[in-house]
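Peer 1: pasted the sequence and its predicted model underneath.
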Amino acid sequence: MEKEIPIFHCEQEWKAFLERKTPQRIPGVWRGATNIGTCVSKWRDPRYLAEKIRDRPVKIHVSKEPNMDFKNKNFMYKDLNLKELILRASGLEKHSSYFIDSQELYYLRHIGDSPRGEKNNFYVQIVGTKRAIFWAPHSALDLYLEGDKSAVVDVNNPDPELYPKFLSAQKYIVDLEPGDVLFIPSLWFHNMEALSFGVAVNIFWKNLDDKLYDKKDVYGNKDLVPAANADRMLINIIKQLELLPQDYRDFYGRQLINKIKKKCLTHEI
């Protein structure tokens, strides 16, 4: 089940889209954004980018696989100077020193200095093309989550026997072009697939009270503090229920599930 993400070509329509105060916010794209400067034309030359950017060691993901498995870690962490990374990843630099082999792929998650705990996100595609796939927060139980990661590595070809619910989960798709500004609402699950060498900029911000965010959240993907506390409490609740015989555990477990459904859920499970 696929839906297209709305694309706006008019700044007025884009602003109206962002100002909608509804709980069912969805991602959207402003195509051909006019207020992001000259980076789209200048940064497409990797040599220009490598020359202008401040060189520094960065920690990158290196893998032979295009789909990185953050659960089983089919990649390694390596250090590389930023300028060299740009030239390697763009294919402009010929080199014979590899971490794995000549087919290795590189991924740099961020170069920012400051930790961020923000949730809403503007994703600005500067160079290259990318396919963005999204799932709404209410699809969480269909995504086979383990902590903050999904067990599904290849979202384009999921194993139907291992992940049957994933196949029926509603997904939203858009192909990003240079100059696109993508709005990613908080709590939405997303997968980014690079279709070519690319550079993008994330702009995060907090839309809730500051005290709700984990101050040590580097990547902006940790649970809100009350949710993390509730998860720890749930672990203790489960331990208490495990002291009961199976039939009692089932009975009281269903009672608790029903209370959560009544108080918390806006969509049927």
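Peer 2: All right, it came through fine. Since the model is a prediction, treat every value here as computed from it, not as a measurement.
Peer 1: contacts and neighbour counts: CA atoms only from here.
Peer 2: Will do.
Peer 1: not counting residues beside it along the chain, what's closest to the residue nearest the centre of the chain?
Peer 2: Residue closest to the average C-alpha location in the chain (CA atoms, centre = their mean): residue 190, at 4.6 Å. Distances taken as CA to CA, 6 or more residues apart in numbering place residue 134 nearest to residue 190, at 4.4 Å, with adjacent residues excluded.
Peer 1: with residue 219 instead?
Peer 2: Per CA to CA, 6+ apart, closest to residue 219 is residue 116, 6.3 Å.
Peer 1: and residue 237, that's in a helix?
Peer 2: Yes: the assignment for residue 237, made by DSSP: H, G, I helix; E, B strand; the rest coil, places it in a helix.
Peer 1: give me the distance between it and residue 12.
Peer 2: 50 Å (CA to CA, to the nearest Å).
Peer 1: also residue 97?
Peer 2: 50 Å.
Peer 1: got it, and residue 24?
Peer 2: Counting by CA to CA, the gap from residue 24 to residue 12 is 21 Å.
Peer 1: kindly report the same for residue 218.
Peer 2: Where residue 12 is concerned, residue 218 sits at a distance of 33 Å (CA to CA).
Peer 1: and if you look at residue 70?
Peer 2: Taken as CA to CA, the span from residue 70 to residue 12 is 39 Å.
Peer 1: so for those two, which sits in the more crowded spot?
Peer 2: More crowded of residue 70 and residue 12, by other CA atoms under 10 Å: residue 70, with 13 against 9.
Peer 1: now residue 25: closest residue in space that isn't a chain neighbour?
Peer 2: residue 185 is the one closest to residue 25 (CA to CA, 6+ apart), at 6.6 Å.
Peer 1: how about the helices in the stretch 51-200 of the chain?
Peer 2: Taking DSSP state H, counting those that start in this stretch, the helices of the stretch 51-200 of the chain run over residues 82-90, 164-168.
Peer 1: in JSON lines: the ones you listed, plus distance to residue 155.
Peer 2: Converted to JSON lines, these look like this (distance: least, CA to CA, whole Å):
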{"stretch": "helix 82-90", "distance to residue 155": "23"}
{"stretch": "helix 164-168", "distance to residue 155": "9"}
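Peer 1: okay, the ones you listed, which one's buried deepest?
Peer 2: helix 82-90 (a mean of 18; mean count of other CA atoms under 10 Å).
Peer 1: packing partners of that one?
Peer 2: helix 46-52, strand 105-107 (3 or more CA pairs under 8 Å, 6 or more residues apart in numbering; DSSP states H and E).
Peer 1: need the next SSE after the helix or strand encompassing residue 230, C-terminal direction.
Peer 2: Counting by DSSP states H and E, the element that carries residue 230 is helix 225-241. Remark: after helix 225-241, the chain's next helix or strand is helix 246-264, criterion DSSP H and E.
Peer 1: now the angle between helix 225-241 and that next one, please.
Peer 2: 160 degrees (axes from the mean of the first three to the mean of the last three CA atoms, to 10 degrees).
Peer 1: so which residues make contact with helix 246-264?
Peer 2: Here helix 246-264 makes contact (CA atoms under 8 Å, 6 or more residues apart in numbering) with 241, 242.
Peer 1: what about versus this one:
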Amino acid sequence: MARRIPVPQLEGVTREEFLQRIYPQRKPVVLKGIDLGTCTTKWTADYISQVGGTKEVKIHVSTVPQMDFIKLCLLTGLYTGLQKTSTRNSLFQSHQRALVEREEKYYLRSLGEDPRKDVADIRKQFPLLEGDIKIPEFFEKEQFFSSVFRISSPGLQLWTHYDVMDNFLIQVTGKKRVVLFSPRDAQYLYLSGTKSEVLNLDNPDLNKYPLFFKARRFECVLEAGDVLFIPALWFHNVISEEFGVGVNVFWKHLSSECYDKTDTYGNKDPTAASRAMQILDRALKTLDDLPEEYRDFYARRMVLRIQDKAFSSNYE
């Protein structure tokens, strides 16, 4: 079983304390006692249904608690907040009954007006809700990237993944358990792109993923009103222990030129990293011209060079 390390919890942290003492460490921390406005008491399902505004949204539906992004089924409907405008019945309530009876889980993630071009921004997609929440101003305004509105059914577990930007996970209502892994443990997570293939973290198949137990496992439970700082590149897996509403706020830790300009989700690798991976792929392809014994030998030499470069860093 992976080593379990509790994520530190700090009460009443100010902007100055965060920027000077916490942020430079580049490690997750739970911030408690932050003034988030009236959202923590207002954002019930009924309230959101009344003031959410007319918006077409997509709900991800899974037949198992561990949601696999590749196998998601997408349901699309026209909502007034969480209401279906054609019948005025709460689509949230009707789907909740159906999904519970069928043992399905649902997950809503807000999108930009055109998801291919626009980022999610609660101020634009849900302007009547935006006034209820105070986003912690722990970064410069020009660093802001997106603010993502989320709703999760109880028992839902999202896939383990990393983002390339720093973010706050604001737990407005409900409770979540969050498991995080350091970027230094990426080699134990069996990655497919930005996501881990290991879906069931509590009972992983160690025959299929034998190195997974080596990964250091950081854990915390978020209550309503808590804010989790997730540094860029930290892997995270979120389990909704209750029906909950949350907001993710992403901001640019690097200069804007470093990021892929077509990235509207904050999860495309920086352009320099993408180029390096492409060069590596071409280098490995070049070895195909050699006999197997030579391919193996020079591939191992390439691995040693990369390890030497990576492990010479003081970054933890």
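Peer 2: Yes, it's here. Just so it is clear, the model here is predicted, and its values are computed rather than measured.
Peer 1: can you pull the TM-score for these?
Peer 2: A TM-score of 0.87 describes the superposed chains when it is computed by TM-score structural alignment, normalised by the length of the first structure; 260 aligned residues with a CA RMSD of 2.7 Å.
Peer 1: ok, back up a step: residue 19 of the first structure: which of the helices and strands packed on helix 82-90 of the first structure is closest?
Peer 2: With CA to CA, the closest approach to residue 19 of the first structure among those belongs to strand 105-107: 33.4 Å.
Peer 1: ok, residue 35 of the second structure - how many residues close by?
Peer 2: Other residues close to residue 35 of the second structure by other CA under 10 Å number 14.
Peer 1: which helix or strand contains it?
Peer 2: Per DSSP H and E, there is no helix or strand for residue 35 of the second structure.
Peer 1: distance of it relative to residue 177 of the second structure?
Peer 2: Applying CA to CA to residue 35 of the second structure and residue 177 of the second structure gives a distance of 21 Å.
Peer 1: so residue 76 of the second structure sits right up against residue 58, yeah?
Peer 2: Yes: here residue 76 of the second structure reaches residue 58: they are 4.8 Å apart, a contact under CA atoms under 8 Å.
Peer 1: those two: which is more packed in?
Peer 2: Just comparing residue 76 of the second structure and residue 58: by other CA under 10 Å the higher neighbour count belongs to residue 58, 17 against 11.
Peer 1: contacts only, for the more buried one.
Peer 2: Counted by CA under 8 Å, 6+ apart, residue 58 of the second structure has contacts 74, 75, 76, 77, 108, 109, 110.
Peer 1: can you say which of those residues are buried?
Peer 2: 108, 109, 110 (16 or more other CA atoms under 10 Å).
Peer 1: out of those residues, flag the one nearest to residue 8 of the second structure.
Peer 2: Distances from residue 8 of the second structure to these, taken by CA to CA, are shortest for residue 109, at 27.2 Å.
Peer 1: surely the closest one touches residue 122?
Peer 2: No: using CA under 8 Å, residue 109 of the second structure is not in contact with residue 122; the gap is 11.0 Å.
Peer 1: would you map the strands across the first structure?
Peer 2: 2-4, 7-8, 28-30, 57-63, 76-81, 105-107, 120-127, 130-135, 145-146, 149-150, 171-176, 181-184, 189-194, 199-205 (DSSP state E).
Peer 1: name the helices or strands packed onto the third one?
Peer 2: In this case it means strand 28-30 of the first structure. By 3+ CA pairs under 8 Å, 6+ apart, strand 28-30 of the first structure packs against strand 7-8, helix 11-18, strand 181-184.
Peer 1: most tightly packed of the ones you listed?
Peer 2: strand 181-184 comes out most buried of these by mean count of other CA under 10 Å, with a mean of 22.
Peer 1: what lies in contact with it?
Peer 2: 26-31, 33, 120-125.
Peer 1: can you redo these as TSV with neighbour count?
Peer 2: Output for those, formatted as TSV (neighbours: other CA atoms under 10 Å):
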residue	neighbour count
26	19
27	24
28	21
29	24
30	23
31	19
33	18
120	19
121	18
122	18
123	18
124	23
125	21
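Peer 1: distance of the counterpart of residue 150 of the first structure in the second structure relative to residue 209 of the second structure?
Peer 2: Residue 150 of the first structure maps onto residue 196 in the second structure, with residues paired by TM-score structural alignment. Using CA to CA, we find residue 196 of the second structure at a distance of 11 Å from residue 209 of the second structure.
Peer 1: looking at these two, which is more packed in?
Peer 2: residue 196 (20 against 14).
Peer 1: how big is the offset of the helix holding residue 230 of the first structure relative to the second structure?
Peer 2: Compared with the second structure after fitting, helix 225-241 of the first structure deviates on average by 0.8 Å (mean CA distance after the TM-score superposition for the first structure).
Peer 1: so where is that helix in the second structure?
Peer 2: Going by TM-score structural alignment: helix 225-241 of the first structure matches residues 271-287.
Peer 1: from the chain's centroid, how far away is the matching stretch?
Peer 2: 26 Å (CA atoms, centre = their mean, to the nearest Å).
Peer 1: likewise stretch 240-255 of the first structure?
Peer 2: The answer for stretch 240-255 of the first structure is 36 Å, by CA atoms, centre = their mean.
Peer 1: buried residues, the helix holding residue 230 of the first structure. List them.
Peer 2: Those would be residue 241, for helix 225-241 of the first structure by 16+ other CA under 10 Å.
Peer 1: which residues sit against that helix?
Peer 2: Outside helix 225-241 of the first structure, the residues touching it (CA under 8 Å, 6+ apart) are 211, 212, 213, 214, 249, 252, 253.
Peer 1: give the PyMOL command for selecting the buried subset of the residues you listed.
Peer 2: Restricted to buried positions by 16+ other CA under 10 Å, the PyMOL selection for the contacts of helix 225-241 of the first structure reads:
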select buried, resi 213+214+249
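Peer 1: if I look at residue 276 of the second structure, how far off is residue 195 of the second structure?
Peer 2: Distance, residue 276 of the second structure to residue 195 of the second structure, by CA to CA: 19 Å.
Peer 1: now residue 26 of the second structure
Peer 2: 20 Å.
Peer 1: of these two, which one has the most company?
Peer 2: residue 195 (19 against 16).
Peer 1: hang on, the earlier thing: can you get me a residue count around the residue nearest to residue 25 of the first structure?
Peer 2: Residues near residue 185 of the first structure, counting by other CA under 10 Å: 20.
Peer 1: who's in contact with it?
Peer 2: 25, 26, 27, 119, 120, 121.
Peer 1: nearest to residue 19 of the first structure, of those?
Peer 2: Distances from residue 19 of the first structure to those, taken by CA to CA, are shortest for residue 25, at 10.0 Å.
Peer 1: which residue lines up with residue 248 of the second structure in the first structure?
Peer 2: For residue 248 of the second structure, the residue aligned by TM-score structural alignment is residue 202.
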